[in-house]
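Engineer: Structure here, sequence nowhere to be found:
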């Protein structure tokens, strides 16, 4: 069966999986005696599955000339086509909404952005579960694409480690036999990663329920954590009942968005090295420690100068709230700790939104579900800068660390800088378009970063005044959807698909 499925176009398989996933909220709605709502998911699911069967029959004999680039094109097409398909159950379940809003919601969920145009109380739990399921599916697709599609083509951050031209692939891959076939590789990684991804989600779900959260709330937050979508239902994380234990559990599971080496059972050769030596994990620890300390001392000093009474319990709560929220935004998850506002109330100053935007830009690890520039690219630029300073002091010195470290500092840093410039250009273009659509500069910048870093919660905390996605015009929503897709796919992957391939 797996062989037959691997022979179908990737986009057809993804559409079929979408239909199967719609059965989850349908079953939940029936279980809580919301039969009419369950039918709103069941009927579109059956239509999608029937349509997938017809597409599968029509495309069974399809054989692409370049399977690797065909899968890359299918990945791009997935972010264009699948949200439209996913919006069908959403539109049926929320009949008093427009299709554009349902499409925006699905693009946001599927790209793991987590932005929403609806107040939480307006949607029933089954619809929130559908949003979380779509985000969870999008996170798995991101993870699978990173291993099976982007990494073999030196994309998604893999180009920094290899130093090779993005989009070219590994030399000699065509002579590696059947094991190197893109379809076989995609199937193999899907069967390898999905049990791990599902088991981690299940483990966090059970632990959150043990901590005190209700079943559906715990499941939504578990899915939102593993996929880094940061989606919540009617009950926010702070009000879920899990308390500090729940936040601590989510904090621990965020490590899978910081480094792919933390993912158990993947069989990567680099996983045999100690996790403490992982450059992404060490850089994330440095960033979190520095930002948390600066924000905590900032609150402490201002509170002391203003004459506020210093409560030790409140100080400890503020410290944890800062640490949890900064880790959440560094991994582009976007969950806010219950005590994040404690520091602001304690010192009498506002939320440091600029810091959260900077953390989201840095982003999480390569080949993970996180967005942003990615930690490995930042690490390569830091190592390159360190080496340049050494050469200023000792011009004839030799770089240390072996050939891998030298490749990271030279070719890797060059490619990281190219991506950083493309990311900056994407921000500038998005802000310009939003400004043309009569959005103020500060809101336009926050919205652009929330879309390109796939951190939709920046709209609430990054701007001086919270931005409501539901109040935006249709044109602005369409631009933000495009920004989310570009931020999720990365500009280098889009350029590798568009530009002609030479020297292969």
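Structural biologist: Alright, I've got the coordinates. The model shown is predicted, which means the values in this text are computed figures rather than measured ones.
Engineer: C-alpha from now on. contacts and neighbour counts both.
Structural biologist: OK.
Engineer: Report all helices and strands that the helix or strand containing residue 136 contacts.
Structural biologist: Residue 136 belongs to helix 125-145 when elements are defined using DSSP states H and E. In terms of contacts (3 or more C-alpha pairs under 8 Å, 6 or more residues apart in numbering; DSSP states H and E), helix 125-145 is packed against helix 23-31, helix 67-93, helix 99-110, helix 182-211, helix 215-226.
Engineer: quick one, that helix and helix 67-93 angle?
Structural biologist: Between helix 125-145 and helix 67-93, the angle comes out at 180 degrees (axes from the mean of the first three to the mean of the last three C-alpha atoms, to 10 degrees).
Engineer: Just want the angle from helix 125-145 to helix 23-31.
Structural biologist: 160 degrees.
Engineer: Show me where the stretch 351-500 of the chain has its helices.
Structural biologist: Counting by DSSP state H, counting those that start in this stretch, the stretch 351-500 of the chain has helices at residues 353-362, 375-393, 402-407, 413-436, 441-452, 458-461, 474-489, 491-498.
Engineer: Nearest to residue 73, out of the ones you listed?
Structural biologist: Among the helices of the stretch 351-500 of the chain, helix 491-498 comes nearest to residue 73, with 6.8 Å by C-alpha to C-alpha.
Engineer: which parts of the closest one are buried?
Structural biologist: Residues 491-493, 496-497 are the ones in helix 491-498 that count as buried (16 or more other C-alpha atoms under 10 Å).
Engineer: alright, now check it against this:
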């Protein structure tokens, strides 16, 4: 039986956290001396806090039964939808994005760390509103649900079911026996890397405001920038290399980052997904940088830097832009389209399919040939020298199959709305993979403002489906979920 009172309690807590984060943006609006935007943030934060407190108060007499799987799925999906609904208020009330479809799209793009935008003049928007825009990505990066896990035990609510539903990847890898301690350590690493990146960017000449915004969105693999030209605005090798390093770290399983902090370097390299991540990134950078060097008049260092930046940006689903990769060569455009279906590591803030799923898929495909020759043999897929259970293998196959089906259906829907083929498949691929820049008229130097409202609603829900790894979202549409 679904425990609606406890669900209401958790959602109320999430909205309270959301409202407090909105009010944190006020100092930047005060600096800009734009009273309308200050009032918009105060009202938005106030409404969100009041509704959140109402949901929390409503459930004060909730039963002490622990959360179950169904409760966890409802909280995760409901939490993301509610946060997106209330998170769009600052855009609407300030007038920065007066259309609700656009405001919801921008908010979902933030919380899902996609980075697709409808803003055509980012630098003209109030700094408090832009900081909220960056903050939505930072909140969504690790998942506000995981943040709540760290405090739920104090409120008498167990959080394991939330972690199972929210954690990106095949299965959650607990760093400590208690889920609360896991969440705390994840956020400690996340916060620490964000602060470190901010300091390094400031040392490279960035203002504190630009540095903190880009640090928030880099560690979230989100890609929102305070500049119209994104990272290309900062034509500094130092700044771009700093962004590359932290994009790569954000795309790494946070368990690996934890091992790095603890000095357990042997464990890092024994991780098969991490080795594949490093290897594929290196190979693709070599291919792209060589092509860019010969098809453009850029020098060797600039070709390498642009290639490295864009490959890491797309593979990690960050979406920062230092150059228009669609202008390099048709071969490169196709290659980057393939990148949109990769994703970085499971257990990172990146979106997409994730490398570990591709590894399991490839291993299982090759082993299937061997099974055809030895039909009686039991030949399991092995990852990190351990046998992968059939349940996980089937889960991976089902995930990738459904991912492709959703991509095809989404592309057909957008094409039926009048979008050209390249724009339709590019917009769906980048939204479902939570990347940001797409192809066609939503490419790296364009945005999503010109798309029809219906297309933005479709893409918003594709972003949510991608961020919640399909199953979490789609399971609520299944009749099996609602059966007793």
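Structural biologist: Right, received. Where do you want to start? Because the structure is a prediction, the values reported are computed rather than measured.
Engineer: Of all the helices and strands packed on helix 125-145 of structure 1, which one comes closest to residue 388 of structure 1?
Structural biologist: Across those, residue 388 of structure 1 has its closest neighbour in helix 67-93 (36.1 Å, C-alpha to C-alpha).
Engineer: average distance between the closest one and structure 2?
Structural biologist: Averaged over the aligned pairs, helix 67-93 of structure 1 sits 1.4 Å from structure 2 after superposition, using mean C-alpha distance after the TM-score superposition for structure 1.
Engineer: Which strands and helices lie in contact with that helix?
Structural biologist: If you count contacts as 3+ C-alpha pairs under 8 Å, 6+ apart, helix 67-93 of structure 1 packs onto helix 10-21, helix 35-58, helix 99-110, helix 125-145, helix 182-211, helix 491-498.
Engineer: Could I get the contacting residues of the most centrally placed residue in structure 1?
Structural biologist: Residue closest to the mean C-alpha point of structure 1, counted by C-alpha atoms, centre = their mean, is residue 370 at 3.6 Å. When contacts are counted by C-alpha atoms under 8 Å, 6 or more residues apart in numbering, residue 370 of structure 1 touches 227-228, 257-258, 331-333, 363-364.
Engineer: again, but for residue 100 of structure 2
Structural biologist: 88, 92.
Engineer: Neighbours of residue 325 of structure 2, how many?
Structural biologist: By other C-alpha atoms under 10 Å, 23 other residues sit near residue 325 of structure 2.
Engineer: what's the closest non-adjacent residue to it?
Structural biologist: Residue nearest to residue 325 of structure 2 in three dimensions, not counting chain neighbours: residue 333, with 6.6 Å by C-alpha to C-alpha, 6 or more residues apart in numbering.
Engineer: Tally up the residues packed near that neighbour, please.
Structural biologist: Counted with other C-alpha under 10 Å, residues neighbouring residue 333 of structure 2 total 16.
Engineer: Distance check, the residue mapped onto it from structure 1 against residue 467 of structure 1.
Structural biologist: Taking TM-score structural alignment, the alignment pairs residue 333 of structure 2 with residue 353 from structure 1. Separation of residue 353 of structure 1 from residue 467 of structure 1 (C-alpha to C-alpha, to the nearest Å): 13 Å.
Engineer: Can you check which of the helices and strands packed on helix 67-93 of structure 1 gets nearest to residue 28 of structure 1?
Structural biologist: Of these, nearest to residue 28 of structure 1 by C-alpha to C-alpha is helix 125-145, at 6.5 Å.
Engineer: and for that closest one, what are the contacting residues?
Structural biologist: With contact meaning C-alpha under 8 Å, 6+ apart, helix 125-145 of structure 1 is reached by 21-22, 24-26, 28-29, 37, 75, 86, 90, 93, 105-106, 109-112, 114, 186, 189-190, 193-194, 197, 216, 220, 223-224, 226-229, 231-234, 367-369.
Engineer: Over to stretch 307-316 of structure 2?
Structural biologist: Identification of contacts with stretch 307-316 of structure 2 by C-alpha under 8 Å, 6+ apart yields 221, 240-241, 244, 247-248, 250-251, 281, 284-285, 288-289, 292, 319-323, 325, 336, 339-340, 342-344, 350-351, 435.
Engineer: Read off where that stretch ends up in structure 1.
Structural biologist: Using TM-score structural alignment, stretch 307-316 of structure 2 pairs with 322-331 in structure 1.
Engineer: hey, where'd the helices end up in the stretch 201-350 of structure 2?
Structural biologist: According to DSSP H, counting those that start in this stretch, the helices that the stretch 201-350 of structure 2 contains are 208-219, 237-250, 254-262, 265-270, 272-295, 300-315, 330-339.
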